[in-house]
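Visitor: Got a sequence here, can you model it:
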Amino acid sequence: MPSILHPLRYALALGLAATLSAAPLLSPPGQQLSATEQASPELPSRAEVRALADRGMAWMLAQQQDDGSFFDGPMFRLGITVFATLALLENGLDGDDERMQRAVTWIIGHQQADGGIYDPQEGLANYGTSVSLMILSRLDGVDPSIIERGRNYVLGIQNQDAESPLYGGFAYGANDRGREDLSNTAVSIEGLRAAGIPADHPAMQRALEFVQRTQNLSSTNDQPWAGEDGGAVYSPLPHRAGGSHGEATEAAEVDPTAPVPSVGTMTYALISSYLSLDIPADDPRVRAALDWARANYQFDANPGMAARHASDGLYYYYLLMATTFDRVNTTTLDTPKGEADWRRDLMQTIRERAREADGGVFWINESRRWGEGFPHLTSAYMLRALARIHDSLPETP
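Guide: Got it, this is the predicted structure:
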């Protein structure tokens, strides 16, 4: 659950979000049913997925500003632009394309003296740098020193206090020590691996210790609250386990042995992190998390969230689901409602939630927390999910 945007900071952009949220849906949603209840027995073809992704790309490219960024709001232009740029690259837009060149040049222009790639006003240095590493590592002709400096910045913000339950984790930036969380850590792991850091590097092994401490699996998690359901939480600290929009409790009020409920987004982030650290899919830690994902397989809510927050982070949940199942190399799974194919179900959900505008389609979450009220960010998530659905489908003659 990335706490990517603070409500007060993006108040000036809410008018844009409200206007776009009124755009027509591509398909009327009708009664709210789960994807497994609504789904057609037919798998989508690669061509169908590509057609929807192309329309999403058309909308995203129409948002590009003259300076190369993909957002014209007063804040978080860099954070949104790096996610949009990565989504376009993952959907096949060539890095040599003039539009990508402008975006990448604008992103690189934000590299700071400490090597991080971020806007100091945004306060999201780790996200900006780690996602930039994913982008730059895909491109030819990038000055290696830019990647090296960014990589060293991320390595430098890791918590290395061996006495802390947050040991091995990553937070938003250098000034956020003591606030390490699984969302930031998962992005850091992915960015560092893309930039050439091997899974057996000491920093990655430290990160593995942190990741284990977010899992409800007492056999490998030494925290007193650890349960047995196999899912994951936002932080090893019980009073922060629910994320930045969890219940407002002070650390002193929390029973450190009380169970902490697992959450969908974080469980998929956990699995992807294990895989990025070369933990095999048949490892007991991964199997336990996959069992939780199967038992909580759904599309109308981010499972594990309190009812009033059920839609918070929903599109990030979709992205992490697609990323995880694609990387595990699974297509069907046994759920409480029977056998399901995640590609069919997720494609239907994404298609039904698409909205038409500017000659293309975009996505927006009615729940605006964690930046999903900005269609630029939410659409980037869905484009990345579509790329994974596409690549997991069989090629047709």
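Visitor: Every contact and neighbour count from this point should use C-alpha atoms.
Guide: Fine.
Visitor: what about Ser145, neighbour count?
Guide: Neighbourhood size, Ser145 [other C-alpha atoms under 10 Å]: 10.
Visitor: actually Val328, not the one I typed
Guide: Using other C-alpha under 10 Å: Val328 sits among 17 other residues.
Visitor: again, but for Asp114
Guide: Asp114 has 12 nearby residues by other C-alpha under 10 Å.
Visitor: Would you do the same for the sequence below? I want to compare the two.
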Amino acid sequence: MGPVPQAEPGLTALIAAALVRAGVPADNPVVAKAVGFLEKHVQKDGGVYIRGMSNYMTCLAIVTFKEMNAGGKYDKVLEAAGKYVKTLQFGDGLTPDDPNFGGAGYDKPGTRGGPDLSNTHFMVEALLAAGVPKDDPAVKNAVTYISRCQNLESEFNKQEFAKKADDDTRGGFVYNPSAFKDPKSDKRTDAGGLRSEGGMTYAGLKSFLYAGVGKDDKRVQAAVAWIRKNYTVSANPGMKEKDSGLFYYYHTFAKAMDALGEDKFKDAKGAEHDWRQELFDELKGKQKANGSWANTNRAFLETEPALATAFAVLALSYCKKK
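Guide: Sure thing, here's the model as predicted:
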């Protein structure tokens, strides 16, 4: 997660999507005002942003417009936004073998660092929500990048950090493979590889499943195996501080588990988990008296109630029994 300025489309979109998925009607004054704010920030190029972080903001806005698209009201907005997001993908001037190929960052390539898994998983979800087919090159190229964020040496990822994966990290996902090149990075393991992180692993798994990668694919199977070994709703596994990015974790956890489709999820020890009920109970226990949520860990700005609450409500929306 990056900085969350006041009154910007990214956080607004998260909150609006959370409310709608929680059952708040589209004509509710709060929802209508939030979506009206997003409409005002649809740019001529199709993006939905104010300045900077245009990929992050636009991707979140797309998902919200999709939730509000009754009767095709936002079809043209979604189409234009999807086309804009494609222009933000790393690819021009890169060969398919380049580790950055297919990824996405906060903004246009060259304006704010390189790609990362978090922004790329938001991109995949947004492209599909905008109506881009799963076999579109942009989606396929994003899957290529996401595969290179997995601690799994294979024909899909031949980077050095993947070769150093061990029993603790194999199958999980990393935020940014380039951290391997930084000897001072706290993402590195004692073995010289990179730590697998819970929030990122669920983001990677979700992206594979959304993009049509089969459950019998070795990448999906390895991700699920890591999750079985590290299943929890009380911490963000793989992080040095277990509550770091916890609410972000909850929302990727919920989306990925919903996509996986196992109502009773069996961990590596054979214990069955009703993940929906367990997640609901955990979030219920963390809710404050005024109805909000907030992390005590300052990482990723989750001490901000609006952000943590949006993630919490989004996660809860996937806890409904199907």
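Visitor: Surely Asp263 of structure 2 and Trp275 touch.
Guide: Yes: taking contacts as C-alpha atoms under 8 Å, Asp263 of structure 2 lies within contact range of Trp275: 7.1 Å.
Visitor: Tell me which of these two has more neighbours.
Guide: Trp275 (22 against 16).
Visitor: residue in structure 1 matching the more buried one?
Guide: Correspondence of Trp275 of structure 2 to structure 1, assessed by TM-score structural alignment: Trp342.
Visitor: The counterpart of Arg298 of structure 2 in structure 1: what's it in contact with?
Guide: In structure 1, Arg298 of structure 2 lines up with Arg368, judged by TM-score structural alignment. Counting by C-alpha atoms under 8 Å, 6 or more residues apart in numbering, Arg368 of structure 1 makes contact with Asp312, Phe374.
Visitor: repeat for Arg188 of structure 2
Guide: Contacts for Arg188 of structure 2 (C-alpha under 8 Å, 6+ apart) come out as Ala179, Phe180, Leu194, Arg195.
Visitor: and what of Tyr202 of structure 2?
Guide: Counting by C-alpha under 8 Å, 6+ apart, Tyr202 of structure 2 touches Tyr249, Thr252, Phe253, Lys255, Ala256, Met257.
Visitor: Give me the three-state assignment for it.
Guide: For Tyr202 of structure 2, the assignment made with DSSP: H, G, I helix; E, B strand; the rest coil gives helix.
Visitor: Alignment lookup: it to structure 1.
Guide: Alignment note (TM-score structural alignment): Tyr202 of structure 2 maps to Tyr268 of structure 1.
Visitor: Relative to Ala293 of structure 1, how far out is its match?
Guide: As judged by C-alpha to C-alpha, to the nearest Å, Tyr268 of structure 1 and Ala293 of structure 1 stand 8 Å apart.
Visitor: Could you do Val361 of structure 1 as well?
Guide: According to C-alpha to C-alpha, Val361 of structure 1 and Ala293 of structure 1 sit 29 Å apart.
Visitor: before we move on, the earlier item: now, among the contacts of Arg188 of structure 2, which is nearest to Met53 of structure 2?
Guide: Closest to Met53 of structure 2 out of the contacts of Arg188 of structure 2 is Ala179 (20.9 Å), distances taken as C-alpha to C-alpha.
Visitor: Chain neighbours aside, what residue packs nearest to that closest one?
Guide: Ser185 (6.2 Å; C-alpha to C-alpha, 6 or more residues apart in numbering).
Visitor: Would you mind measuring from that neighbour to Arg51 of structure 2?
Guide: 29 Å.
Visitor: okay, these two: which has more neighbours?
Guide: Remark: of Ser185 of structure 2 and Arg51, Ser185 carries more neighbours, 12 against 9, as counted by other C-alpha under 10 Å.
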